[in-house]
Each structure stands twice: as C-alpha cells, then as structure tokens.
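> no FASTA, just this:
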C-alpha cells in the first residue's frame, strides 16, 4: 500500500515515524520546499509542488498511491483543496490531520480576524511595537504600516515586500515561556500578531502576552475542504491508514 503524506509539520513527521518500517506499506512524504533546511521525516521524501490539481492527480496515478494524508500546516489552504479535488478525481481516500486550534482563556486580550489584511488594519489602534509571528510569506500585508515597528520571527529570512521598520529574528520552535517573556520585554513589544496554528511549540507567546496584558491579533484558521474527515493527532491518522489495509492497530495502541 502506497501512502502519500503531505507534510512539513511536526504532526506529519510523527505520523511518518509511526508508520515507517511497517511491512507492506510504502510512504512518500511531500514537502513544499518553502523552508531551506527542513527536518526530514523517515521514508521517501519529495520536495516541491505538484503543478496544481492536474499535476497532483497525474502524480497519484503514476505512482500508484492508495491513500493520502494531508498533514500540512493549518494555513496551507491551496494544497489542501488541491488534494481534495485530486483524490476525488482518482477515487482515493483522503484524511486531514490538523492539530487543535488555540482557545482563549481568562485574561487573554484577543482580537480575532479573518485574514492578514484585516490584522494589518487592526494594528494601528492597538500598538506601535509589533511582534509578528505569522511567518515570512505574508509580510506584504503589513508593508505600508510605516508608523509601526515590527519584530518578525521566521525560520528563513523574508523577502520584499515587507515593513520598512523591521528587525528579523531567525528562529524555529519550540519556544519556552521564559524566552518569550524576555523577548517581549527586551523589544518593548506592545502588540502580538499570530495565526491560529495551534500546538504547543509556539503557544508560550500567548501565555507571555497574557501575563503582560498585551493585545493579540489572532488570524482564524481556514476550514478544511468540505467532506474531508479530520483527526487531531498522528496516532489517529496512523490508525486510519492501518484501517485502510485491514490490519490491527499499531503496537501499543
């Protein structure tokens, strides 16, 4: 059985680890290639796009794929919808693996928005020194906010267009609460912007912002394509793959 894992996330790597070496199971991990030095999962790995829905559909047929797990980032909407259309065209089962989103708790000052453009419109009324943790791909939305100063954290260096007054911090999670507290203090941050990526690796910034009484602009995550089943942890996804083969659950499960 050939399973394609659309990955690039911690959950995708964990799923590959759970399934790697299973007799009769071939794994191919697909990475978008947006990170210069990705953490490679076990199994075969391909890097780069498929060329749209048509390219992905042809790839699934050419390589004899039997099932697809979309374990991409919650905001990687394009590949998610391409996977839904390509698997429908090839009559293959598709599962979405999505880490749970964050939930506000008492003391949080969240401003939930639907897009990066909406986040940019909110910012001038909330602060002047912005900790921007939305990744390097969407900085154009903030490029015209010349009156604000941005601390941008990303894995790789961003390219223009981006804010004029900006300091870049190249780093990769997981991050600690003490580290996030110190970062907010050292850079005199008065507002935080983030996407609802979920998970524990980058959540400490939310706790640090709550403790400091800072507003946080949270971009809501987009929906999974209609009709695609969703699980929230790699163990559930691994069981789904095994069910497709009619095998017993993974050892210890």
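Cool, the structure landed. Remember, it's a predicted structure, so these values are computed and weren't measured experimentally.
> Every contact and neighbour count from this point should use C-alpha atoms.
Fine.
> can you tell me which residues contact the residue most central in space within the chain?
What sits nearest the mean C-alpha location of the chain, by CA atoms, centre = their mean, is residue 73, with 2.5 Å. By CA atoms under 8 Å, 6 or more residues apart in numbering, the contact set of residue 73 is 7-9, 98, 197.
> need the residues you listed in JSON lines with distance to residue 110, secondary structure and neighbour count, can you?
Formatted as JSON lines, these follow (distance: CA to CA, whole Å; DSSP: H, G, I helix; E, B strand; the rest coil; neighbours: other CA atoms under 10 Å):
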{"residue": "7", "distance to residue 110": "29", "secondary structure": "coil", "neighbour count": "25"}
{"residue": "8", "distance to residue 110": "28", "secondary structure": "coil", "neighbour count": "23"}
{"residue": "9", "distance to residue 110": "25", "secondary structure": "coil", "neighbour count": "19"}
{"residue": "98", "distance to residue 110": "22", "secondary structure": "coil", "neighbour count": "24"}
{"residue": "197", "distance to residue 110": "15", "secondary structure": "coil", "neighbour count": "22"}
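> coming back round to it: the residue nearest to the centre of the chain: what secondary structure?
coil (DSSP: H, G, I helix; E, B strand; the rest coil).
> Spit out the contact partners of residue 69.
Here residue 69 is in contact with 3-6, 94-97, 237 (criterion: CA under 8 Å, 6+ apart).
> adding another structure so you can compare the two:
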C-alpha cells in the first residue's frame, strides 16, 4: 500500500489499536486513520485521528461503511474475546474487497508454579468454583457476570472499568479500576480481601498480567477462560510493528 494517502479503519478499543492509530497519525501525509470503538466503556481512552463509536449494524452495515468511506485496509484490533465482531469483520472485508489484518496480542502461557484450570466459557468457570475456593477475584469483565449470578455460596470481588449491571452474584464487592496494574497493587488487593481463587480471561498483554504472578506466588488456583477461535484465513500479527509492516507493503492479500 504505497503512493497515495491510504484510509485505514481500526476496530479498536485495545492498547494495540491505540498504538497503531498513534503510529499512523504521526504520518498524516501517508495515512488517514479512523478508529471504531464499541462504546461499552463510558469514558474510553481516545486514540488520535477520526473516532466513531457504536456498532455498524452487522456484517452488511460494516461492508457498506467500508465502501462508502473508501477504506483501503481494515485492521481488527478488537479485544481477543470480541469473537462476534471479528467474524463480522472477516465477512464484511471479504464482501467489500478490503484487505483485513488481525492485530492480536499473544495469549498468556503458564509457567512452573501456576495452578491453571483452563475452561471454554464463563459458565465453565462458574462450574469449577465450588471445588476451588470461596472467595473469588473475578476479572472477566462486567459482561460475563450473569454466569456467576446464581452462586450465593461464594463471595466475589469484581473489578470493572464501569459499574456492572445486574444480574451478578448476591455477595459481590465491586472495585472500579482500569489497568495497567502492578504486582504490589494486585498483591495488596488480593491479600486484603483474602482471595483464594482467581478467575480471568486469557486476554494476554502486560497490563493485567501481574495478577497471575501474584496468584502463582500465593499458590492460588486460577481459572482461565480460553479465547474464542479467530476467523479462519485472516492473517494476524502480534504487535503494532507487524501491523505497520503489513500496511506499508506486506502481504495484504493474506
């Protein structure tokens, strides 16, 4: 993608999406960048360039937007668990004839000392808890709380950027916070609340990883919800540098 100024649409909201927008905005003669945010966070950190908020109206709506706004490349930098949006992006890009790249931070991997219990869903995590502990640090995000709402036997510490809405467990304490988090801060939080089991999604990245190190050092079990599969046939890179290489002349045909 060389020569004239290129319009890149970033499906963002992640650290990687903001980083790519910042890199492209630094060269306005070459790139026009638009970032699309889902609108689930009340006060998101806005990237540079044009920003739109909210859904497109499914696959057809996104394909229409790509055509109407003369998008030259689509980068799916959504959260690793935004499976529906990634599927829509793949179908829309194919329909509109726009090259698509997945920008996916690598997932976490266990190391010696970890006591991980992988599951495929929040419901699977909820089913494991009776055998693991009674004081749960639940960091799967507010959209998955309903899976745990029927558990009155356990106490839950729920961390979220915005206040969660019901349903959620009856014995719940909410802490509103946004990463990145530190090891010392996570250890203080978990020991103060006498947490004996951690539940998390395999989001990857450094911003929320310290809780895993704390759980390891405290000998706590960790229930890890696996990522949904990425759309088949979509090229992917793990970082902003890889996305820039692809945009500047990599294999956009995938």
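Perfect, thanks for sending it. Just so we're clear, the structure is a prediction, and the values are computed from it rather than from any experiment.
> Drop the TM-score for these two in here.
Here the TM-score for the pair of chains, by TM-score structural alignment, normalised by the length of structure 1, is 0.95; 246 aligned residues with a CA RMSD of 1.2 Å.
> for the contacts of residue 73 of structure 1, which one is nearest residue 106 of structure 1?
residue 197 (19.9 Å; CA to CA).
> re earlier: export the contacts of residue 69 of structure 1 to JSON lines and tack on secondary structure and neighbour count?
Converted to JSON lines, the contacts of residue 69 of structure 1 look like this (DSSP: H, G, I helix; E, B strand; the rest coil; neighbours: other CA atoms under 10 Å):
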{"residue": "3", "secondary structure": "strand", "neighbour count": "19"}
{"residue": "4", "secondary structure": "strand", "neighbour count": "22"}
{"residue": "5", "secondary structure": "strand", "neighbour count": "25"}
{"residue": "6", "secondary structure": "strand", "neighbour count": "24"}
{"residue": "94", "secondary structure": "strand", "neighbour count": "23"}
{"residue": "95", "secondary structure": "strand", "neighbour count": "21"}
{"residue": "96", "secondary structure": "strand", "neighbour count": "24"}
{"residue": "97", "secondary structure": "strand", "neighbour count": "27"}
{"residue": "237", "secondary structure": "helix", "neighbour count": "25"}
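> Go through the residues you listed and say which is closest to residue 157 of structure 1.
Out of the contacts of residue 69 of structure 1, the member with the shortest distance to residue 157 of structure 1 (by CA to CA) is residue 6, at 23.8 Å.
> mind checking what residue 171 of structure 2 lines up with in structure 1?
Counting by TM-score structural alignment, residue 171 of structure 2 corresponds to residue 165 in structure 1.
> so how many other residues sit close to its match?
By other CA atoms under 10 Å, 14 other residues sit near residue 165 of structure 1.
> repeat for the one 10 residues further on
Taking other CA under 10 Å as the neighbour definition, residue 175 of structure 1 ends up with a count of 15.
> The one 3 residues further on now?
Counted with other CA under 10 Å, the neighbours of residue 178 of structure 1 add up to 11.
> re earlier: to which residue of structure 2 is the residue nearest to the centre of structure 1 aligned?
Match for residue 73 of structure 1 (TM-score structural alignment): residue 79.
> before we move on, what about residue 138 of structure 1?
Mapped onto structure 2 by TM-score structural alignment, residue 138 of structure 1 lines up with residue 144.
> Find the residue closest to its match in space, skipping its chain neighbours.
Computed as CA to CA, 6 or more residues apart in numbering, the closest residue to residue 144 of structure 2 that is not its neighbour in sequence is residue 122, at 6.4 Å.
> hang on, the earlier thing: from the contacts of residue 73 of structure 1, which is closest to residue 59 of structure 1?
Nearest to residue 59 of structure 1 among the contacts of residue 73 of structure 1, with distances taken as CA to CA, is residue 7, at 16.1 Å.
> Need the counterpart of that closest one in structure 2.
For residue 7 of structure 1, the aligned position in structure 2 is residue 12, judged by TM-score structural alignment.
> cool, residue 227 of structure 1 as well?
The alignment partner of residue 227 of structure 1 in structure 2, by TM-score structural alignment, is residue 233.
> can you check residue 94 of structure 1 too?
Applying TM-score structural alignment, one finds that residue 94 of structure 1 aligns to residue 100 in structure 2.
> and the nearest residue to its match once chain neighbours are set aside, what does it touch?
Nearest residue to residue 100 of structure 2 in three dimensions, chain neighbours excluded: residue 74, at 4.8 Å (CA to CA, 6+ apart). By CA under 8 Å, 6+ apart, the residues touching residue 74 of structure 2 are 8-11, 93, 98-101.
> quick check, nearest of those to residue 154 of structure 2?
residue 11 (36.9 Å).
> ok, now how distant is that closest one from residue 56 of structure 2?
To residue 56 of structure 2, residue 11 of structure 2 is 11 Å away according to CA to CA, to the nearest Å.
> same deal with residue 100 of structure 2?
Counting by CA to CA, the gap from residue 100 of structure 2 to residue 56 of structure 2 is 17 Å.
> again, but for residue 40 of structure 2
14 Å.
> Let me have the contacts of residue 69 of structure 1 in a markdown table, adding distance to residue 160 of structure 1 as columns.
Formatted as a markdown table, the contacts of residue 69 of structure 1 follow (distance: CA to CA, whole Å):
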| residue | distance to residue 160 of structure 1 |
| --- | --- |
| 3 | 37 |
| 4 | 33 |
| 5 | 31 |
| 6 | 28 |
| 94 | 36 |
| 95 | 35 |
| 96 | 32 |
| 97 | 32 |
| 237 | 38 |
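> Between those residues, which sits nearest residue 172 of structure 1?
Closest to residue 172 of structure 1, out of all of the contacts of residue 69 of structure 1 and judged by CA to CA, is residue 6, at 20.4 Å.
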